[in-house]
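Student: no FASTA, just this:
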């Protein structure tokens, strides 16, 4: 609830400090005195747009500050901490600074915050009911929440939301499984295709080097053949020449005949014989190689084709043939891992189906309860409207199925037929500003079940009414103030008389200009203010009627 509100240089208000009752506070004053600026200040504290035109003429900035407290201090402290602020001696300090030039600033609990944080504060703790401020019915979600409040669906909604959260997790698990299954299938296909290509070629380690050597050999086979023939002929000789081996044999025999004349001659003979043995082996190999040389060009084409196959594999999995063989080894191991994973989605899908069935069961239970509550809420509000001078108006609450969501599977629509025979229309379109405030008063009274920390602010709630209807409006405001803080801006003494505290807004004019002041009145001052509201003067008759109103309201002067 709002304990204090301070405004400095806002519109016609130079400085005003307002202390609100925890019950019902009435704000009164003549038209044009500046009551709207108080509502504007409250709007700034709840994140409304900050217009530099609000700053008092000649001033650099306007400031609005509020002190908020709650019965549930721990909850308020937790919300403030989540928003970046702290409580000061159990109170939350909120402020908004609006410069004449530049951007507005917001503060909450000693920290600078975005204006959106103040809007969250308003959604949670403060509701302004005026012609342009119907927060309670501004969206289907708010209308559904109002019906759920009336039906006391907290426990049922908690069970449904737990089931909805479980369904969302199961859906995410199923989506993850399907995405993973698709990814693994794609990975398996890629690995299998790569291994198929490699297995079709069946490369061997080092084969690329062997083929490169062989290709070079085949490309130069004629030069190789001439070289081999020449070397073989030199070693083995031919028809016209004995060859190197023949010459060495003759040398060995010649030296062998004189070996007895010196030990070194025997060593020479041994060395020549060893050379003959080695060169004979070389000559034999040269002779054999001569016969194996084949100049068939198809052999070279086959080598080139094989090298091309290996090059394809190395481009895909290389850059070297060793890399290709290593990739194939890893791919076979990964395929074995994938093939070992579960391949059935049945268990995951069955869990998702069970979660969906539970959510749908609870959603159906919610719908049935909402439909019962819709009729009761409409009947309760319509009964209140008849007492609030809206006898011909009729509120309708419709519950229609929709897809599953975080709050069930229902769309809730609240409409109003302003008079008999008129079609039901959205409430904001079917009622004037004053009627709209009275509708919201009737709704809030219907929803008020237990004490809370919310503040309700009503503007124009008494527009166009008087007499017994005004008394009923005052009575309903007082009923609501027993469970929530209520602030009402009113022109009717019948409404103001029921307030626990009355604040009078008045304009004072001096040579330096006009300014607005706010004064809390009690005792004789309050009687005079009520008399002014009743008759426009402080005549004895008006003062007597004012005392009677206060006595009837049982709040004391």
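Tutor: In hand now; what should we look at? Note that this is a predicted model, so its numbers are computed, not measured. Residues are numbered from 1 along each chain as shown.

Student: drop to CA atoms for contacts and neighbour counts, all remaining ones
Tutor: Noted.

Student: Follow the chain on from the helix or strand encompassing residue 334 and name the next helix or strand.
Tutor: Following DSSP states H and E, the helix or strand that holds residue 334 is helix 321-340. Remark: after helix 321-340, the chain's next helix or strand is helix 346-387, criterion DSSP H and E.

Student: immediately after that next one, which helix or strand?
Tutor: Next helix or strand after helix 346-387 toward the C-terminus (DSSP H and E): strand 394-405.

Student: which helices and strands does the helix or strand following that next one pack with?
Tutor: As assigned by DSSP H and E, the chain's next helix or strand after strand 394-405 is strand 408-417. Taking 3 or more CA pairs under 8 Å, 6 or more residues apart in numbering; DSSP states H and E as contact, the helices and strands that strand 408-417 lies on are helix 140-151, helix 154-201, helix 346-387, strand 394-405, strand 425-426, helix 427-430.

Student: residues in contact with strand 408-417?
Tutor: With CA atoms under 8 Å, 6 or more residues apart in numbering as the test, strand 408-417 has contacts from 137, 140-141, 143-144, 147, 157, 160-161, 362-364, 366-367, 393-404, 423-427, 430-431.

Student: Quick one: buried ones out of those?
Tutor: Neighbour counting by 16 or more other CA atoms under 10 Å classes 137, 143-144, 147, 157, 160-161, 362-364, 366-367, 393-399, 424-427, 430-431 among the contacts of strand 408-417 as buried.

Student: by contact count, what packs against the host helix or strand of residue 279?
Tutor: Using DSSP H and E, residue 279 sits within helix 263-292. On a contact count with 3+ CA pairs under 8 Å, 6+ apart, helix 263-292 meets helix 221-236, helix 243-256.

Student: In addition, the following structure is provided for comparison:
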């Protein structure tokens, strides 16, 4: 759920903190108080295109932050696919900052991210639906996603996509093999040239590291010989060296064996030290003299070899391991070109077999969609009839198409709102009020597992009070049954009365500036606001009593549904 939102310097808002409750939340207030500003701020949080004109006059930047909590397993899994995780307390922070110079900075948790990444994460967490937001209604791809979500087809889709990826990989391989003979000849010449070039270089995986180490040694050969001789002389070669002194000390202690109690243990320790000294001397000795080859001549050879390797690395834009991998890839491609006819026959058979497998997977997905569509049609019609569209006809049309990432059928939701009219694509419904109800109906019956937070902006526009009450019922139902948090901006008393949390948006003047403020309403405060929505400026006793009855009725229904 969206636990809280912090907004700074956006339009009329100077600085406000909004705490949302679980379940059904409403925001009400007079026209111009700032309800739409809050929706704009939430849209920015979701990665919408920014406009510096939204920054409060006189300020340099604006900020909106949202804290999400109680994220479900499915939501956490979808976020994990984007490498996004809540903190140790289970909180996930989304933040967007706008500057007056047009720059924008987005953050998820403590990590700065591109706006596209913020938008991708927000799409998992929150969905905003305005009265004119018909995106889901106009986009058949989104309609298919809605149907699959309703049908709980995620496992079938994963299976299909796995087979589809195998299918497209085979098609791509065939396309590559079917290149023209001229292209094959040109490509083969280029491949042979590169293979010969890499073969001539005689690369090995560890050669470069060995050459770099040898170059370091050769570059310091004089220092190495000088200092290792000093060490070898001191430890072993000179008269009165450390080795000689230790040997003399051991002989002296042997004269005291049996006389002083520590003599034998000291002899043993010095003997071990002598062995260690001899071993060190033996290791240092090879560095004390120059090999037969002149080190400067050998250094030139090493440098030349390293430059040859680096030249290939620059050309192939890769390290030695990558060049060797490219050699293997080119060898395979050469074999493919030389044996294209034979491979094509094998490939055609593989494609035929994979097409059969893909058809089976697509058929299983289509069958599930067809069964779900029948149930969706039934539930959508029931919900729309409840929402005062008694003559509605709802249908789902399937159209066969070529295999794609989502199957081999397209889906179009069709509707007729009036008797005698044939169902048409859902986006062509003329009435805004009907669009709102269709969108709510679809969200109501398919919201489970979709977005944990759903925001509806003035969904009551253009509908009657009776229908508004029913919309309120469905919004509340979407929150309770659908298992998501619903936030609704409304001018309807019927909808507002059914909310679990009621927030009032108002504006006040201070120091010559207008500022938006927000308060959660309880008791009489809520009665007063419902009365204002019903009666406007003049609130009579009758209006107030109506408001009290609406809230009392809703409270009683809430108690009844909790048992």
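Tutor: Thanks, I have the structure now. As the structure is a computational prediction, the values presented were derived from the model and not from experiment.

Student: Same list (the helices and strands packed on strand 408-417 of the first structure) but as TSV, adding distance to residue 456 of the first structure.
Tutor: Shown next, in TSV, are these (distance: least, CA to CA, whole Å):
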stretch	distance to residue 456 of the first structure
helix 140-151	14
helix 154-201	22
helix 346-387	17
strand 394-405	21
strand 425-426	22
helix 427-430	18
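
Student: among the ones you listed, which is nearest residue 548 of the first structure?
Tutor: Across those, residue 548 of the first structure has its closest neighbour in helix 346-387 (21.6 Å, CA to CA).

Student: Which strands or helices does the closest one pack on?
Tutor: Checked by 3+ CA pairs under 8 Å, 6+ apart, helix 346-387 of the first structure has helix 140-151, helix 154-201, strand 394-405, strand 408-417, helix 433-447 packed alongside it.

Student: now it, how far from the chain's geometric center?
Tutor: 26 Å (CA atoms, centre = their mean, to the nearest Å).

Student: Spatially nearest residue to residue 131 of the first structure, not counting backbone neighbours?
Tutor: residue 433 (4.3 Å; CA to CA, 6 or more residues apart in numbering).

Student: Just give the number of residues close to that neighbour.
Tutor: Neighbour count of residue 433 of the first structure, defined by other CA atoms under 10 Å: 21.

Student: Look at the aligned partner of residue 461 of the second structure in the first structure and tell me its secondary structure.
Tutor: In the first structure, residue 461 of the second structure lines up with residue 463, judged by TM-score structural alignment. Classification of residue 463 of the first structure by DSSP: H, G, I helix; E, B strand; the rest coil places it in coil.

Student: hang on, isn't residue 463 of the first structure packed against residue 437?
Tutor: No: between residue 463 of the first structure and residue 437 there is no contact under CA atoms under 8 Å: 9.0 Å.

Student: Can you pick out the residue with more neighbours from those two?
Tutor: residue 437 (25 against 17).

Student: in terms of contact, does the more buried one touch residue 458 like I think?
Tutor: Yes: the criterion here is CA under 8 Å, and residue 437 of the first structure meets it with residue 458 at 6.5 Å.

Student: Please identify every residue contacting each of those two.
Tutor: With CA under 8 Å, 6+ apart as the test, residue 437 of the first structure and residue 458 both reach 129, 130.

Student: how much space between the residue nearest the centre of the second structure and residue 71 of the second structure?
Tutor: When the second structure is reduced to its mean C-alpha position, the nearest residue by CA atoms, centre = their mean turns out to be residue 82, at 2.4 Å. Taking CA to CA, to the nearest Å as the measure, residue 82 of the second structure falls 15 Å from residue 71 of the second structure.

Student: For residue 331 of the second structure, which non-adjacent residue is closest in space?
Tutor: Closest to residue 331 of the second structure by CA to CA, 6+ apart is residue 195, at 7.5 Å.

Student: Map the one you found across to the first structure for me.
Tutor: Match for residue 195 of the second structure (TM-score structural alignment): no aligned residue.

Student: host element of residue 195 of the second structure?
Tutor: Judged by DSSP H and E, residue 195 of the second structure forms part of helix 181-201.

Student: any idea of the angle that helix forms with helix 340-386?
Tutor: 110 degrees (axes from the mean of the first three to the mean of the last three CA atoms, to 10 degrees).

Student: Tell me which of the helices and strands packed on helix 346-387 of the first structure sits nearest to residue 248 of the first structure.
Tutor: In terms of CA to CA, the element of those nearest to residue 248 of the first structure is helix 154-201, at 51.7 Å.

Student: sorry, back to before: any idea which of the helices and strands packed on helix 346-387 of the first structure is most buried?
Tutor: helix 433-447 (a mean of 23; mean count of other CA atoms under 10 Å).

Student: before we move on, the earlier item: make TSV from the helices and strands packed on helix 263-292 of the first structure and add distance to residue 275 of the first structure to it.
Tutor: Listed next are these as TSV, based on distance: least, CA to CA, whole Å:
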stretch	distance to residue 275 of the first structure
helix 221-236	12
helix 243-256	8
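
Student: Can you say which helix or strand has residue 297 of the second structure in it?
Tutor: Per DSSP H and E: helix 295-316 holds residue 297 of the second structure.

Student: buried set for that helix?
Tutor: 295, 299, 302, 305, 306, 309, 310, 312, 313.
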